[in-house]
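**Q** the following block contains a protein sequence and its predicted model.
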Amino acid sequence: MTDFQRPEHRIIAKALRLMDPTLLVLNRCWFAGGTAVVMMHGEYRRSLDVDFLCADMDGYRAMRSLAVEKGVGGLFAAPVTALREVRADQYGVRTLLSLDEQTIRFEIVRESRIPLDGIMNAGLGVPVLLPSDMMAEKLLANADRCQDRAVAYRDAIDLGMLIDHHGAISQDAVTKAENAYGGDIGRKALWVVDRLADRVELQHVCDALQMKREDAARAMSALSREVLRFWHRS
């Protein structure tokens, strides 16, 4: 089991260990989102949400049915408890959890834009999204919300950290993202690189996400290099 430095992440890791990994793999339900990226790449920022993605129709139906019929107890063992009833629809399953006096927003998102794959992660005890699919999801998320300053450009930072760790943006990630959103993937990637060249905006990232400036700068250096490689300006 991975040892985490931030106490909030230690509690999230404990919650993940109270899930059934066999059930998750069977239904192709992958730990993903910013918290997965953060916990797998050195805890460079604070992240408190637990998001799973499911692109498999049968798998999502099974996970949704389990959550609706059994509540949080169908997804987590004790002592995880629910702070509100599970809400489920065609887009996802959502609830608030409590463990060791920490509130955790939990969601299973029904991903209908791109296919996904994952692999078991021994350190976390659950299956996680493949790195290339994490990159694709971050490209999509950046296109959706990078211009909302309240989000603090977290998708760009997470993508930059993925690139820094793995060396490059996966061509498969770009292809999947562009198949879903077309040219807006490149436009928004270029936009956020320009935006975070501003020192004030980069400091806003550090303050909002509770991360070191050198980590934010490293992420943006990696992202800028790859964005210009794929979408160099005419």
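**A** It's in.

**Q** make it CA atoms for all contacts and neighbour counts henceforth
**A** OK.

**Q** which elements pack onto the longest helix belonging to the chain?
**A** In the chain, with assignment by DSSP state H, the single longest helix is helix 213-231. For helix 213-231, the packing partners by 3 or more CA pairs under 8 Å, 6 or more residues apart in numbering; DSSP states H and E come out as helix 154-166, helix 184-195, helix 199-209.

**Q** and the helices in this protein?
**A** 7-16, 21-26, 33-40, 57-70, 131-145, 154-166, 171-181, 184-195, 199-209, 213-231.

**Q** how close does residue 117 get to residue 93?
**A** The gap separating residue 117 from residue 93 is 19 Å, by CA to CA, to the nearest Å.

**Q** contacting residues for the residue most central in space within the chain?
**A** The centroid of the chain falls nearest to residue 33 when counting by CA atoms, centre = their mean (0.9 Å). Applying CA atoms under 8 Å, 6 or more residues apart in numbering, we find residue 33 in contact with 50-52, 134, 137-138.

**Q** show me which of the residues you listed is closest to residue 21.
**A** residue 52 (12.2 Å; CA to CA).

**Q** how many residues are close by that closest one?
**A** Residue 52 is flanked by 24 other residues according to other CA atoms under 10 Å.

**Q** contact partners for it?
**A** With CA under 8 Å, 6+ apart, residue 52 has these contacts: 29-33, 107-109.

**Q** still on that earlier bit, list the buried residues in the longest helix of the chain.
**A** Neighbour-count burial for helix 213-231, with 16 or more other CA atoms under 10 Å as criterion, is recorded at 215-217, 219-227.

**Q** give me the residues contacting stretch 199-214.
**A** Contacts of stretch 199-214 (CA under 8 Å, 6+ apart): 44-47, 152-154, 195-196, 216-217.

**Q** second one coming, line it up with the first:
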Amino acid sequence: MSILHHQAIKHALSHFNLTYLQEHNILFGGGTRIALDLDEYRTSIDIDFLCPNKKSYRAVRTQVSSNSLGELVASPLTFLREIRSDRDAVRTFIKSNGCNIKLEFVSFDNYNLQAEVQPKWNVPIIDVNSCFITKLLANADRFREPVKKDIVDLIKMYEAWGEPNNLVWDEVDSHYGSAGYNSLRDALNAIANDPLCLEKTFDVCEINHSESNNIIALATEWNELIEGSENFFTP
């Protein structure tokens, strides 16, 4: 885990305009938001702001040019390349405390994402349910890839926050049907049957040996809970 990189992330977040982000429901989410909240168990090297509806993404696009984020920031950031915008996202790279950080504002139109009551790290953040929703959907998209960050994040979320609740599953089902549940089950089952499938993920994410063993044990526990629970979500 790169403490210096996470310090750089926090320093970069201090530049954003909390008032503007709160007023327009532009929320810090993704793996970095989760890793920072859960004792920085892995390295995450990007900043993702999520826009849950058209109005919030419009509030981003009205402020952005090729070299400025306008009122999205309260103090200047150092850009490493031109800011690029399209219908799905605004993307750029910034430098903070000597570290290069990918920065994105992503349109999540028509997703029921909510903010925590209190901001953190000088920005509004998505709440626990929203973390589960976004990660379950991401895992459904990517769980067969060699680097499996999403399922690792979900396992650590399960450890800290328990299982996803019915509100989470209802939202996941409204977008992906049974694929969200099936992908979680399949990913956990794959880890339980072959823990070595996470070796590359542990290496890329700089997860230490003790935490790696903990994640594998938790995956096995959750997998057994799903297999044995008659009341677990059924797609």
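**A** Yep, that arrived. Note that this is a predicted model, so its numbers are computed, not measured.

**Q** so of the helices and strands packed on helix 213-231 of structure 1, which one's packed in deepest?
**A** Neighbour counts (mean count of other CA atoms under 10 Å) averaged over each of those peak at helix 154-166, with a mean of 24.

**Q** would you turn the helices and strands packed on helix 213-231 of structure 1 into TSV with distance to residue 9 of structure 1?
**A** Output for those, formatted as TSV (distance: least, CA to CA, whole Å):
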stretch	distance to residue 9 of structure 1
helix 154-166	16
helix 184-195	27
helix 199-209	14
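
**Q** residue 143 of structure 2 and residue 20 of structure 2, how far apart?
**A** According to CA to CA, residue 143 of structure 2 and residue 20 of structure 2 sit 35 Å apart.

**Q** so which of the two has more stuff around it?
**A** Legend: neighbour count by other CA under 10 Å for residue 143 of structure 2 and residue 20, higher for residue 143 (20 against 17).

**Q** what's the match for the more buried one in structure 1?
**A** Here residue 143 of structure 2 is matched to residue 146 in structure 1, going by TM-score structural alignment.

**Q** try residue 88 of structure 2
**A** In structure 1, residue 88 of structure 2 lines up with residue 91, judged by TM-score structural alignment.

**Q** and the gap between its match and residue 205 of structure 1?
**A** 29 Å.

**Q** ok, the match of residue 88 of structure 2 touching residue 64?
**A** No: at 10.3 Å, residue 91 of structure 1 does not count as touching residue 64 under the criterion of CA atoms under 8 Å.

**Q** those two - which one has more neighbours?
**A** residue 64 (23 against 12).

**Q** what's that one aligned with over in structure 2?
**A** In structure 2, residue 64 of structure 1 lines up with residue 61, judged by TM-score structural alignment.

**Q** now the buried residues of helix 213-231 of structure 1 as CSV including distance to residue 122 of structure 1?
**A** Below are these laid out as CSV (distance: CA to CA, whole Å):
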residue, distance to residue 122 of structure 1
215, 26
216, 28
217, 30
219, 26
220, 29
221, 30
222, 27
223, 28
224, 32
225, 31
226, 30
227, 32
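
**Q** of those residues, closest to residue 188 of structure 1?
**A** Within the buried residues of helix 213-231 of structure 1, distances to residue 188 of structure 1 taken as CA to CA reach their minimum at residue 227, with 10.0 Å.

**Q** surely the closest one touches residue 191?
**A** No: here residue 227 of structure 1 does not reach residue 191: they are 10.1 Å apart, not a contact under CA under 8 Å.

**Q** for residue 88 of structure 2, give me its contacts.
**A** Residue 88 of structure 2 neighbours (CA under 8 Å, 6+ apart): 106-107.

**Q** and residue 44 of structure 2, by the same measure?
**A** Counting by CA under 8 Å, 6+ apart, residue 44 of structure 2 makes contact with 6, 31-32, 35, 205.

**Q** ditto for residue 181 of structure 2
**A** Taking CA under 8 Å, 6+ apart, we find residue 181 of structure 2 in contact with 136, 169, 233, 235.

**Q** what do we get in structure 1 for it?
**A** Match for residue 181 of structure 2 (TM-score structural alignment): residue 186.

**Q** for stretch 36-47 of structure 2, buried residues please.
**A** Within stretch 36-47 of structure 2, the residues that count as buried by 16+ other CA under 10 Å are 36, 40-47.

**Q** so of these, which two are at opposite extremes in space?
**A** Distance extremes for the buried residues of stretch 36-47 of structure 2: the farthest pair is 41 and 47 at 16.5 Å, using CA to CA.

**Q** give me the neighbour count for the closest residue in space to residue 119 of structure 2 that isn't next to it in sequence.
**A** In space, and not counting its chain neighbours, residue 119 of structure 2 is closest to residue 125: 6.0 Å by CA to CA, 6 or more residues apart in numbering. By other CA under 10 Å, the residues close to residue 125 of structure 2 number 28.

**Q** thinking residue 125 of structure 2 is in contact with residue 32, fair?
**A** No: here residue 125 of structure 2 does not reach residue 32: they are 10.9 Å apart, not a contact under CA under 8 Å.

**Q** and residue 127 of structure 2, how far from residue 213 of structure 2?
**A** Residue 127 of structure 2 sits 27 Å away from residue 213 of structure 2, going by CA to CA.

**Q** and for residue 165 of structure 2?
**A** Relative to residue 213 of structure 2, and taking CA to CA, residue 165 of structure 2 is found at 26 Å.

**Q** now residue 60 of structure 2
**A** According to CA to CA, residue 60 of structure 2 stands 41 Å off from residue 213 of structure 2.

**Q** ok, the residue mapped onto residue 117 of structure 1 from structure 2 - contacts?
**A** Matched to structure 2 by TM-score structural alignment, residue 117 of structure 1 sits across from residue 114. Contacts for residue 114 of structure 2 (CA under 8 Å, 6+ apart) come out as 126-127, 129-130.
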